[in-house]
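> Here's a sequence, model it:
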Amino acid sequence: MDDISLMTVFVAVGDRLSFAGAARQLDLSAAAVTRAIQTLEQRRGTPLLVRSSRRVTLSEAGGRYLEDARTILRLLADAEARAVGVNAAPQGLLRVTAPVMFGRLFIVPGIADYLQRYPEMAVSATFVDRNVNLIDEGFDIAVRIGQLPDSGMKALKVGQVGRWAFASPEYLEKYGIPQHPLDLHQHRIIATDVSSSQSILRFGSRESPISVKLKSVFGVTGSDAAIAAALQGVGIIHLPVYQVKDQVANGALVPILREYSGESLPIHLLHRESRFGSSKVRNFIDLIADRLRAEPSLH
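Down below sits the predicted model:
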């Protein structure tokens, strides 16, 4: 194999930490994958993978080489795409990640639109409520809500979202409407963090923050379940506005303490493309950006 072919095999193994998985992806035999890695390590003069009877991990040199190899292969793919023509129909696999509920509400409809426009494409979407590492985990695009740390990633702002407190009309009729965040000490709180019996709710601006440490009456994993509990009158939730837009619109939930809601958090599309960018990524970003910027609950 030439160096590019060896590099392709190494990236497949490094992404999955599995020789068998890489063999299935590349339609090669396990023996061929093993020989390719051995050849690559011999040419580089250093172990890139650490093998044991139960697992495969990257060596320190292998971790650095994996990142460089991904970049080289992506640049080659970009060069090929430009040679074919920037207007060529995108094809291949696009890997996308977003927060769970944001993905369900906004990204899935966008993916459906994207696949209808570009039938040669396939999309793998992972929705998790944590910040993934695009390079280490092999994603093309991520939706990130919140302030961005300095990084080498490209970022496009597509909206912003506030975080408010909400309760059902029945709950407010029974327990009253809090007028200040400190009044929440007298109320029943629904938390989306089950790792602690207490919640810290933050209100106010960056210049005048108000943090209230509250004991929750109900802790549950996931915003969907917390919203369901609030609809039953269990207590007050504190969530991003977009997550309850439908319930607020039909009057099932009522926003409270809005004057203390503080600053909105930015929403970005994060990607790791070169300055030219592949058509599959560029077209997806354009489509999703237009859809999100047109969504009233994200502004």
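> For the rest of this, base every contact and every neighbour count on C-alpha atoms.
Will do.
> Quick one: residues contacting the residue nearest to the spatial centre of the chain.
Note on the chain: the residue nearest the mean C-alpha position is Ala98, at 2.8 Å, using Cα atoms, centre = their mean. Shown in contact with Ala98 (Cα atoms under 8 Å, 6 or more residues apart in numbering): 107, 125-129, 142-144.
> all helices of the stretch 151-299 of the chain, in order?
169-175, 223-231, 245-249, 279-293 (DSSP state H, counting those that start in this stretch).
> so how far is the shortest one from its chain's centroid?
By that I understand helix 245-249. Distance of helix 245-249 from the chain centroid (Cα atoms, centre = their mean, to the nearest Å) equals 24 Å.
> what comes up buried for that helix?
Across helix 245-249, burial judged by 16 or more other Cα atoms under 10 Å covers Val248.
> just checking, what's the longest helix in the protein?
In the chain, assigned by DSSP state H, the helix with the most residues is helix 60-84.
> following that one, which helix or strand comes up?
strand 92-98 (DSSP states H and E).
> If we go by neighbour counts, what in that following strand is buried?
So strand 92-98, judged by 16+ other Cα under 10 Å, has buried residues 94-98.
> Now the element after it, going C-ward?
Going down the chain from strand 92-98, the next helix or strand is helix 100-102, by DSSP H and E.
> how far does stretch 145-161 stretch from start to finish?
Taking Cα to Cα, to the nearest Å, the first and last residues of stretch 145-161 lie 8 Å apart.
> ignore the last one, stretch 111-128
End-to-end distance (Cα to Cα), stretch 111-128: 17 Å.
> So which of the helices of the stretch 151-299 of the chain is the most surrounded?
The highest average neighbour count among the helices of the stretch 151-299 of the chain, using mean count of other Cα atoms under 10 Å, belongs to helix 223-231 at a mean of 19.
> next up, for comparison:
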Amino acid sequence: MDKLDAMNAFAKVVATGSFAEAGRELGLTRSAVSKAVMELETLLAARLLDRTTRRVSPTEAGLAYYERCISILAEVEETEAQISRLHDEPRGILKINAPTSFGTLYLAESIAEFMQLYPDLSVEMTLNDRFIDPIAEGVDITIRIGELTDSSLIARRLAPARLVLAAAPAYLEKRGIPTHPSELSRHDCLTYGYATAMQRWRLRDGEKLLTVPVNSKMCCNNGEILGVAAIAGHGITSLPTFIIGPAIRAGDLQVVLADYPPDDLSISALYAPNRYLAAKTRVFIDFLVKRFGSKPPWEID
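You can find the predicted model right below:
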């Protein structure tokens, strides 16, 4: 028998003064309870109980052991209850990792509202654009945008991330409005990435996918910086509407090649597979799905 189970059996015998009664309360046979106590006595090299034909009573060593057993079993029960509450109720520390631009533009306000709904939760959030392993880095939820590589992680789609090509009206007036992707080679383009060389945009022509080489005037791994450069008239950029949607609505940027859109991306929450998904993780993902949904607030039409 497991040591904790044996300790529990011993404590029941002391409390009831009977192997048979302890067995009835635990759903065990009298012999199973007696065997568990004998195993403890062998392990401890001490007699724990004085046995008579009428009653069982603890020895001096048994009484001291009983008091410790009661304390240990109570702590185990409380620990199990606390762990169960962590899965049943949103509490504890929620660790989130997210892309920089999306985090500052949309998660900041969302998390502030979420924390008001769940005051027993604390939040630790880190922002960066590199893909991390949430298991290795101890993160509950990783939010990522784009195609997801095959992994052992579970992904839940939070919202679409629609990409559009856009430029400042002043730039288009000066350089002309492209009417076909092939014309992009004659334009300055502001590209996302880490190098200006060999930049290509993937655009849709109906069901056909076009891979179009572009002249990268500026390359950056932060979409907000590219958006600022586009508004300043430095070229055409390809960015998600959650970054440049407000500038398009304000007229600071104009969508181009609307009939040849880039492939849409998805905003997803990634988390480690777990049969017992913690309530804090579950309710936060549900909150974001409801907040953003299929028609997120940053869309331009």
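> Please state their TM-score.
These two chains, once laid on top of each other, score a TM-score of 0.67 by TM-score structural alignment, normalised by the length of the first structure; 221 aligned residues with a Cα RMSD of 2.5 Å.
> To Gly262 of the first structure, which of the helices of the stretch 151-299 of the first structure lies closest?
Closest to Gly262 of the first structure of the helices of the stretch 151-299 of the first structure is helix 245-249 (Cα to Cα; 18.2 Å).
> now Ala81 of the first structure: how far from Pro178 of the first structure?
For Ala81 of the first structure relative to Pro178 of the first structure (Cα to Cα), the value is 58 Å.
> Comparing these two, which residue is more hemmed in?
Neighbours per residue (other Cα atoms under 10 Å) separate Ala81 of the first structure from Pro178, with Ala81 holding more: 20 against 15.
> if I pick that one, what's in contact with it?
88, 278-279.
> now swap in Pro261 of the second structure and tell me
163-165, 203-205.
> Likewise for Ser110 of the second structure?
Ser110 of the second structure neighbours (Cα under 8 Å, 6+ apart): Leu288.
> just the angle between the helix or strand that it is a member of and helix 279-292, please?
Secondary-structure assignment from DSSP H and E places Ser110 of the second structure in helix 108-117. Angle of helix 108-117 of the second structure versus helix 279-292, following axes from the mean of the first three to the mean of the last three Cα atoms, to 10 degrees, is 130 degrees.
> mean distance, helix 108-117 of the second structure to its aligned residues in the first structure?
By mean Cα distance after the TM-score superposition for the first structure, the fitted helix 108-117 of the second structure averages 1.3 Å away from its aligned residues in the first structure.
> And Gly138 of the second structure, which helix or strand is it part of?
Secondary structure assignment for Gly138 of the second structure, by DSSP H and E: no helix or strand.
> what does it align to in the first structure?
Matched by TM-score structural alignment, Gly138 of the second structure corresponds to Gly138 in the first structure.
> just checking, that match touches Asp15?
Yes: using Cα atoms under 8 Å, Gly138 of the first structure is in contact with Asp15, at 7.0 Å.
> Tabulate the helices of the stretch 151-299 of the first structure (CSV), appending distance to Gly21 of the first structure.
Shown next, in CSV, are the helices of the stretch 151-299 of the first structure (distance: least, Cα to Cα, whole Å):
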stretch, distance to Gly21 of the first structure
helix 169-175, 52
helix 223-231, 34
helix 245-249, 42
helix 279-293, 25
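> closest one to Val11 of the first structure among those helices?
Per Cα to Cα, nearest to Val11 of the first structure of the helices of the stretch 151-299 of the first structure: helix 279-293, 19.8 Å.
> ok and that closest one relative to helix 60-84, angle-wise?
Using the same axes, to 10 degrees: helix 279-293 of the first structure against helix 60-84 is 90 degrees.
> so who does Ser216 of the first structure touch?
Per Cα under 8 Å, 6+ apart, neighbours of Ser216 of the first structure: 188-191, 197-199.
> please redo it, this time with the cut-off set to 10 Å
185, 187-194, 196-200, 235-236 (Cα atoms under 10 Å, 6 or more residues apart in numbering).
> do you know how far it is from Ser223 of the first structure?
Distance from Ser216 of the first structure to Ser223 of the first structure, by Cα to Cα: 15 Å.
> got it, and Glu207 of the first structure?
Glu207 of the first structure is 28 Å from Ser223 of the first structure, by Cα to Cα.
> ok, now Leu257 of the first structure?
Counting by Cα to Cα, the gap from Leu257 of the first structure to Ser223 of the first structure is 20 Å.
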